[in-house]
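Q: generate coordinates for the sequence data below:
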Amino acid sequence: MIVRKQLDYALARLFKGKAFIILGPRQTGKTTFVEQLLARINKKTLYLNGDDTDIRESLAKPNATQIGQLLGDHEVLFIDEAQRLTEVGLLIKIIVDRFKNVQVIATGSSAFELSGKINESLTGRKYEMMLLPFSYSELVKHSDFLTEERLLEQRLIYGSYPEVINDPTNAEEHLKLLADSYLYKDLFALEEVKKPLLFEKIVKALALQIGSEVNFSELAQLVKADQKTVDKYIGLLEKSFVVFTLPAFSGNVRNEIKKNKKIYFYDTGIVNAITRNFNPIANRNDVGALFENYMIAERKKYLEQNQIEAEMFFWRTTQQQEIDYIEKQQNKLLAVEFKWNERSKEKIPTTFTQAYPQTETLILSKSERNTFLNDQ
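A: Model prediction:
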């Protein structure tokens, strides 16, 4: 079994008088993560699943007396799919405030729903963590560096969701099922998406232009929708951990692009499932974009797993000078260009280095990704 890197982080934050909330996409192993966590602490645990109708009904209006009867002598309350409970924020707040010997652990697959319900109620009462598909660092630790080097093309095509890693023979089937049945389950169930066919058109359009700047007005014209609907649906995709956005970086250069965005998927396997393109890398013309998405998504996992606060950007000027990735940690800047072709002559534009002379710069090929994605 692959050990998740954040396990020690989570263990260190239990029984500190706060709830522990685990967010992330569906099917990334949140329940398994909590089971590994519970096995380490060996405490009497009450398990509730927010998908169960009777649980939702019985906890629709939580109060201290009812909760006390429910908890009994349990030391841990594990709420799976917590976003499905109507008053989950109030429920957790009562337990944290009134039942101080009980540790609440809750998982949720929809940030837009769970975070909205817990943030006001649980200010100062929770630790929060995001669990994403397996990271490069976790996979290297489980096997070894050379194995992951050999499997890079497979990772670009099929990604690193736990089910795909554990059963690679049926990876394509797993990904199609995930993309068709699970990815948008919360959005459709809550009727946040009034036009499912339009929603799917937007998702596919984004998957076909990873690595490119997204013009929301042009995208709206492409899918024959108004821009407000496109904005809303992309926001929902972000909140349900399907995609994330990189804004444009700007500072000292007059002709820098300031308003545009790039949108990336958390997992390249999902990109290919949406576009139904599982062709080998040698037969594809989008490998550069896939590699860029892979590297930026893996860097996002690295930052999350190491609790590093950083802002992520891309950079471009109106003269088409560009940099794939800019990272800002406090006052430090890192500029990175990714190159799939080892022979290509990528470089950081002089305009950028002159405007931001203290910036660390990297040109990373596929064989050099370990320095960027793994603990050194």
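Q: rest of the way, CA atoms for contacts and neighbours
A: Will do.
Q: got the contact list for V243?
A: Applying CA atoms under 8 Å, 6 or more residues apart in numbering to V243 gives the contacts 237, 263-266.
Q: what's the closest non-adjacent residue to it?
A: F265 (4.2 Å; CA to CA, 6 or more residues apart in numbering).
Q: which residues sit in contact with that neighbour?
A: Counted by CA under 8 Å, 6+ apart, F265 has contacts 207, 210, 242-244, 271, 293, 297.
Q: inside strands: which ones of the residues you listed?
A: 243-244 (DSSP state E).
Q: of the contacts of F265 - the most surrounded one?
A: V271 (30 neighbours; other CA atoms under 10 Å).
Q: show me where the stretch 151-300 of the chain has helices.
A: For the stretch 151-300 of the chain, the helices defined by DSSP state H, counting those that start in this stretch cover 152-158, 162-166, 171-177, 185-189, 196-207, 216-223, 227-239, 268-275, 287-305.
Q: which strands and helices sit next to the longest one?
A: To tie it back to what came earlier, the one meant is helix 287-305. Applying 3 or more CA pairs under 8 Å, 6 or more residues apart in numbering; DSSP states H and E, one finds that helix 287-305 contacts helix 152-158, strand 261-265, helix 268-275, strand 332-339, helix 370-373.
Q: here is a second sequence; please produce its structure as well for comparison:
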Amino acid sequence: MIQRFLLEELLEKLNHSSKIILIYGARQVGKTTLVKQLLSQVPYKSLSINADEEKYNDVFSSRDLTKMRMLTDGYELLFIDEAQRIPDIGINLKILHDALPELKIIATGSSSFELANRTQEPLTGRTWTFSLFPISFSELRQQQNLFELNHGLETFLRFGAYPDVFSLPNQVDKVQFLTQLTRSYLYKDILELSTIRHPDKIKKLLQLLAFQAGSEVSLNELGNTLQMSKDTVASYIDLLEKAFVVFRLSGFSRNLRKEVVKMDKIYFYDLGVRNALVNNFNTLDFRTDVGQLWENFLVVERLKNNAYQRRFVNSYFWRTYTGAELDYIEEADDQLAGFEFKFSDKTAKPPQSWLEAYPNSDFKCINRANYWEFI
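A: Got it, this is the predicted structure:
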């Protein structure tokens, strides 16, 4: 069992707060396993339900306090799995929480946009909200030393970090799992819970984004390729972000005349998913996209670490029209830090134009010799 960073914080919130706990995350990242582990460490008499079961769905969409009281009577903690499947879940949880503030409530959802839309307004001020990602490199560091982690780095870049990947015994099983995941299961909620006019184009869009991972993405070019408007492409990317499949970085600028900010970079939350979409699980020696994999790996692992450590930063990339660029920028407390990524052990110096524009900023080259300090 890989210890998840969220466990300790969830324990603290559960024991010392009366607020509802919401846990978002993509399918198969381990939300249910995490909550079950949490429940095994607390003394509360718990009722665990799956929102896919109609009998529970009816009760928690009813707005009927009597029904909800009857179901939860005698229990100290209620766990609702896949809560986004319950109509009006937010208002029903508000009714239950306000009437029974002593009842502890945990709800998970595999699709942030639907659960957020259904809970955001009714539950304002009543929740603690967390995001669970695929296994992070820093979580693995709790169980493995740097020698072991370095030895397994290529596997991380090829097959990603979904919990199932670590338990499957061989490459064939890993590939099969990731292939099945990306065919429909990963974005099942998007197709079921959102109005998609061209569902067949979701995967085509994902494949195009996978080939361009870490590159600036033109919505116009994607729209032309998919024969859709750029606004439709933008809305689909937004849904994929909210379903924890991809995320974007914007260009950083305080001087719009010199710096490129019109296009975003797209990254994947999991490299196994990305590689399944392009159907390439080859070893790194036989790949031409190692730089893309390395950049995506570092950016997403930094994102996970920042989220788990509650470091609130703004993240960007930086490029000028003259060609100077930095792979990654962080802004926190009005302080800038720039990073350049190298898959080899080589180092790099900051672009002169970066130093001139932001003389008080920090800079660091992240390579194979020091990457664990960054993530």
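Q: tm score of chain vs chain?
A: Put the two chains on top of each other and the TM-score (TM-score structural alignment, normalised by the length of the second structure) is 0.96; 372 aligned residues with a CA RMSD of 1.3 Å.
Q: so S353 of the second structure touches A324, yeah?
A: Yes - counting by CA atoms under 8 Å, A324 is a contact partner of S353 of the second structure at 7.1 Å.
Q: from the contacts of V243 of the first structure, which is closest to G251 of the first structure?
A: Top of the list for closeness to G251 of the first structure, among the contacts of V243 of the first structure and by CA to CA, is I263 at 21.2 Å.
Q: for that closest one, what is the corresponding residue in the second structure?
A: Matched to the second structure by TM-score structural alignment, I263 of the first structure sits across from I266.
Q: distance of the closest residue to that match other than its chain neighbours from Y269 of the second structure?
A: Distances taken as CA to CA, 6+ apart place R248 nearest to I266 of the second structure, at 4.5 Å, with adjacent residues excluded. If you measure R248 of the second structure against Y269 of the second structure using CA to CA, to the nearest Å, the figure is 10 Å.
Q: if I look at P280 of the first structure, how far off is R299 of the first structure?
A: According to CA to CA, P280 of the first structure and R299 of the first structure sit 24 Å apart.
Q: Y127 of the first structure now?
A: The spacing between Y127 of the first structure and R299 of the first structure, counted by CA to CA, is 22 Å.
Q: show me the contacts for the closest residue to T119 of the second structure other than its chain neighbours.
A: Among residues not flanking T119 of the second structure along the chain, G90 sits closest, at 3.9 Å (CA to CA, 6+ apart). Residues in contact with G90 of the second structure (CA under 8 Å, 6+ apart) are 118-123.
Q: could the residues you listed be laid out in CSV, adding secondary structure, distance to P359 of the second structure and neighbour count?
A: Formatted as CSV, the contacts of G90 of the second structure follow (DSSP: H, G, I helix; E, B strand; the rest coil; distance: CA to CA, whole Å; neighbours: other CA atoms under 10 Å):
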residue, secondary structure, distance to P359 of the second structure, neighbour count
R118, helix, 45, 20
T119, helix, 44, 22
Q120, coil, 41, 16
E121, coil, 43, 12
P122, coil, 46, 17
L123, coil, 44, 20
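Q: related to what we said a few turns ago, my guess is the match of I263 of the first structure meets L209, correct?
A: Yes - using CA under 8 Å, I266 of the second structure is in contact with L209, at 6.9 Å.
Q: count the residues that sit near the equivalent of K185 of the first structure over in the second structure.
A: Using TM-score structural alignment, the partner of K185 of the first structure in the second structure is K188. K188 of the second structure has 16 neighbouring residues, counting by other CA under 10 Å.
Q: next one: N252 of the first structure
A: Using other CA under 10 Å, N252 of the first structure has 10 neighbouring residues.
Q: kindly report the same for the one 10 residues further on.
A: Other residues within reach of K262 of the first structure by the criterion other CA under 10 Å amount to 20.
Q: what's the residue lying closest to it once chain neighbours are set aside in contact with, if anything?
A: In space, and not counting its chain neighbours, K262 of the first structure is closest to E213: 4.7 Å by CA to CA, 6+ apart. Going by CA under 8 Å, 6+ apart, E213 of the first structure touches 260-263.
Q: give me the buried subset of those residues.
A: 260-263 (16 or more other CA atoms under 10 Å).
Q: in CSV: these, plus distance to N49 of the first structure.
A: Output for those, formatted as CSV (distance: CA to CA, whole Å):
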residue, distance to N49 of the first structure
N260, 41
K261, 37
K262, 36
I263, 33
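Q: what's the closest of those residues to E35 of the first structure?
A: Looking across those and measuring by CA to CA, the closest to E35 of the first structure is I263, at 33.0 Å.
Q: when R248 and Y269 of the second structure are compared, which one has more neighbours?
A: A side-by-side neighbour count of R248 of the second structure and Y269, using other CA under 10 Å, places Y269 first with 25 against 20.
Q: what about L70 of the first structure, neighbour count?
A: 12.
Q: tell me which other helices or strands the helix or strand that contains it touches.
A: In the assignment (DSSP states H and E), L70 of the first structure maps to helix 64-71. Packing partners of helix 64-71 of the first structure (3+ CA pairs under 8 Å, 6+ apart): helix 88-98.
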